[in-house]
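Undergrad: after the sequence you'll find the predicted model.
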Amino acid sequence: MSIRYPKQCFTSEDQVLEEAADIIATRFVRGDAFCNPDHTMQFLSCKLGGFEREVFAVMLLDNQHRLIKFDSLFFGTIDSATVNAREVVKSALSCNAAAVILAHNHPSGDPEPSNADIRLTRTLCDALALIEVRVLDHIVVGKSCVSFAQRGLI
């Protein structure tokens, strides 16, 4: 269950974080579900926290909320990434996902969701609902993490 990125994207610290994320994911792939927001945020911090540009990703989950695949779909600039709902839906369908957790990083370190983040989340929730895929959360990774579900935004 190893998700790899091109080597030029990583420093040695990034490689350590990637390995830590793989260890966390391995624990969940063996049967535990991504139901604990703290574990999910820890996993996503390792996956997305080291990037110097914005990355939008989706965790594709089965009916028991076990990880099928972690998919980094969009890479942006230092302060934005263009996200296309069609590609998110295609990713969910390709894995026969029953649920997803959306995630992206804020390279500035401030995890506070923007108005654009909130609008995008609503758009993606609506698009995924059409194909009966539940959006469990949208987590923004910065120096800490913000969960839309914990804030009542989903």
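TA: Cool, the structure landed. On a predicted model such as this, the values are computed, not experimentally measured, just so you know.
Undergrad: can we go C-alpha only for contacts and neighbour counts from here?
TA: Fine.
Undergrad: mind listing what the residue nearest in space to the middle of the chain touches?
TA: Against the mean C-alpha coordinate of the chain, by Cα atoms, centre = their mean, the closest residue is A103 at 3.0 Å. Residues near A103 by Cα atoms under 8 Å, 6 or more residues apart in numbering: L44, F56, A57, V58, M59, H138, I139, V140, V141.
Undergrad: burial count for the nearest residue to it once chain neighbours are set aside?
TA: In this structure, A103 finds its nearest non-sequential neighbour in I139, 4.7 Å apart by Cα to Cα, 6 or more residues apart in numbering. When neighbours are counted by other Cα atoms under 10 Å, I139 registers 26.
Undergrad: verify the stated contact: I139 with H106.
TA: No. Applying Cα atoms under 8 Å, one finds I139 not in contact with H106, separated by 10.6 Å.
Undergrad: on that earlier part again, now the residue nearest to the centre of the chain, what's its secondary structure?
TA: Following DSSP: H, G, I helix; E, B strand; the rest coil, we place A103 in the strand state.
Undergrad: how close does it sit to F43?
TA: Distance, A103 to F43, using Cα to Cα, to the nearest Å: 11 Å.
Undergrad: what's the longest helix that the chain contains packed up against?
TA: Identified as the longest helix of the chain according to DSSP state H is helix 12-29. Here helix 12-29 touches helix 37-48, strand 67-75, going by 3 or more Cα pairs under 8 Å, 6 or more residues apart in numbering; DSSP states H and E.
Undergrad: let's bring in a second one:
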Amino acid sequence: MRDMPPEARPREKLLARGPQALADAELLALLLRTGLRGQPVLQFAQALLAQHGGLRGLLQATPAQLARTKGLGPAKRAELLAVFELARRALAEGLRQRPVLDSPSAVADVLRLQLADRGHEVFAVLFLDNQHRLIALEELFRGTLDQTSVYPREVALRALHHGAGAVILAHNHPSGAAEPSAADVALTQRLRQALGLLDIRVLDHLVVTQGGCTSMAQRGLV
């Protein structure tokens, strides 16, 4: 980047105009700091984003996936993973400040960041207090591409562990289909009945895809 005019260099541009003025690749280049032989850091950052399908895909990358990327040594991988985890925690922290039901878009953002790009189904639960503020978000079960085995007893135990008064259920559809399946509806009813015996409300069950989140409560399915 030394060959670039000072005002076009990501660091100088950020300091002069703020981080919002930088493209994704420019922000990523600041974290990477160095590129590869024959590939300046900005080009390396652009290639890395392309390889993972954009910023959201990169945020979802596992340590193993990053380790297979040429040019990402242990130090760079650790720094990227730390930044990604901070982003997730910052979003989740915002949900702890006020009732989750007052911020459905924030819930959707957190779940999409957490689940949308997984290649297999993941079932997660948001555990809420009696004021519907977030206590914890946990991934409880993982399945194949099209099914997940979910055990109501395990969900109930985790809810009791957190002292939850309510929960929001969520799982992803790697196929991209946003519509809840008949199996999703049946599972929701099983969990609602099991948790209801413990006076724990199921507020919603969200189906997460790359395109967004579908609320089963809004469909009258909860």
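TA: Sure thing, it's come through. The model shown is predicted, which means the values in this text are computed figures rather than measured ones.
Undergrad: any idea what the TM-score is?
TA: Superposed pair, TM-score by TM-score structural alignment, normalised by the length of the first structure: 0.86. Supporting alignment: 147 aligned residues with a Cα RMSD of 2.2 Å.
Undergrad: how far does the longest helix of the first structure sit from the chain's center?
TA: Chain-centre distance of helix 12-29 of the first structure: 14 Å, with Cα atoms, centre = their mean, to the nearest Å.
Undergrad: how about stretch 94-111 of the first structure?
TA: Counting by Cα atoms, centre = their mean, stretch 94-111 of the first structure is centred 2 Å from the centre of its parent chain.
Undergrad: stretch 108-128 of the second structure too?
TA: Chain-centre distance of stretch 108-128 of the second structure: 6 Å, with Cα atoms, centre = their mean.
Undergrad: whereabouts in the first structure does that stretch align?
TA: Aligned by TM-score structural alignment, stretch 108-128 of the second structure falls on residues 41-61 of the first structure.
Undergrad: so for the matching stretch, first residue to last residue, what's the gap.
TA: Using Cα to Cα, one end of stretch 41-61 of the first structure lies 15 Å from the other.
Undergrad: which parts of that stretch are buried?
TA: Buried positions in stretch 41-61 of the first structure, judged by neighbour count with 16 or more other Cα atoms under 10 Å: 41-61.
Undergrad: what of stretch 66-82 of the first structure?
TA: Using 16+ other Cα under 10 Å as the test for burial, stretch 66-82 of the first structure gives R66, L67, I68, K69, F70, D71, S72, F74, F75, S80, A81.
Undergrad: which one among the residues you listed gets closest to K90 of the first structure?
TA: K90 of the first structure lies nearest to D71 out of these, by Cα to Cα, at 11.4 Å.
Undergrad: the second structure: which residue goes with that closest one?
TA: By TM-score structural alignment, D71 of the first structure lines up with E138 in the second structure.
Undergrad: again with G152 of the first structure
TA: G152 of the first structure maps onto G220 in the second structure, by TM-score structural alignment.
Undergrad: about what we covered before: and the furthest pair within the buried residues of stretch 66-82 of the first structure?
TA: Across those (Cα to Cα), the longest gap, 29.0 Å, separates R66 and S80.
Undergrad: and the aligned partner of F28 of the first structure in the second structure, what does it touch?
TA: Superposed on the second structure with TM-score structural alignment, F28 of the first structure falls opposite L95. Listed by Cα under 8 Å, 6+ apart, the contact set of L95 of the second structure reads S103, A106, V107, R133, L134.
Undergrad: how about a cut-off of 10 Å?
TA: Residues in contact with L95 of the second structure (Cα atoms under 10 Å, 6 or more residues apart in numbering) are 89, 101-104, 106-107, 110, 132-136.
Undergrad: could I get these in TSV, plus columns for distance to L80 of the second structure?
TA: Shown next, in TSV, are the contacts of L95 of the second structure (distance: Cα to Cα, whole Å):
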residue	distance to L80 of the second structure
R89	14
L101	31
D102	31
S103	28
P104	28
A106	23
V107	23
V110	18
H132	32
R133	29
L134	26
I135	26
A136	23
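Undergrad: D184 of the second structure belongs to a strand?
TA: No. Counting by three-state DSSP, D184 of the second structure is not found in a strand; it is helix.
Undergrad: okay, now the aligned partner of P63 of the second structure in the first structure: neighbour count?
TA: Aligned by TM-score structural alignment, P63 of the second structure pairs with K7 of the first structure. If you count neighbours by other Cα under 10 Å, K7 of the first structure ends up with 9.
Undergrad: so who does K7 of the first structure touch?
TA: Taking Cα under 10 Å, 6+ apart, we find K7 of the first structure in contact with D14, Q15.
Undergrad: what of A98 of the first structure?
TA: With Cα under 10 Å, 6+ apart, A98 of the first structure has these contacts: 60-66, 68, 92, 128, 131-135.
Undergrad: the same query, at a cut-off of 7 Å, please.
TA: Counting by Cα atoms under 7 Å, 6 or more residues apart in numbering, A98 of the first structure touches L61, D62, N63, V133, R134.
Undergrad: need the counterpart of it in the second structure.
TA: In the second structure, A98 of the first structure lands on G165 (TM-score structural alignment).
Undergrad: Q147 of the second structure versus its match, what's the distance?
TA: The value you get for G165 of the second structure to Q147 of the second structure, if Cα to Cα is used, is 28 Å.
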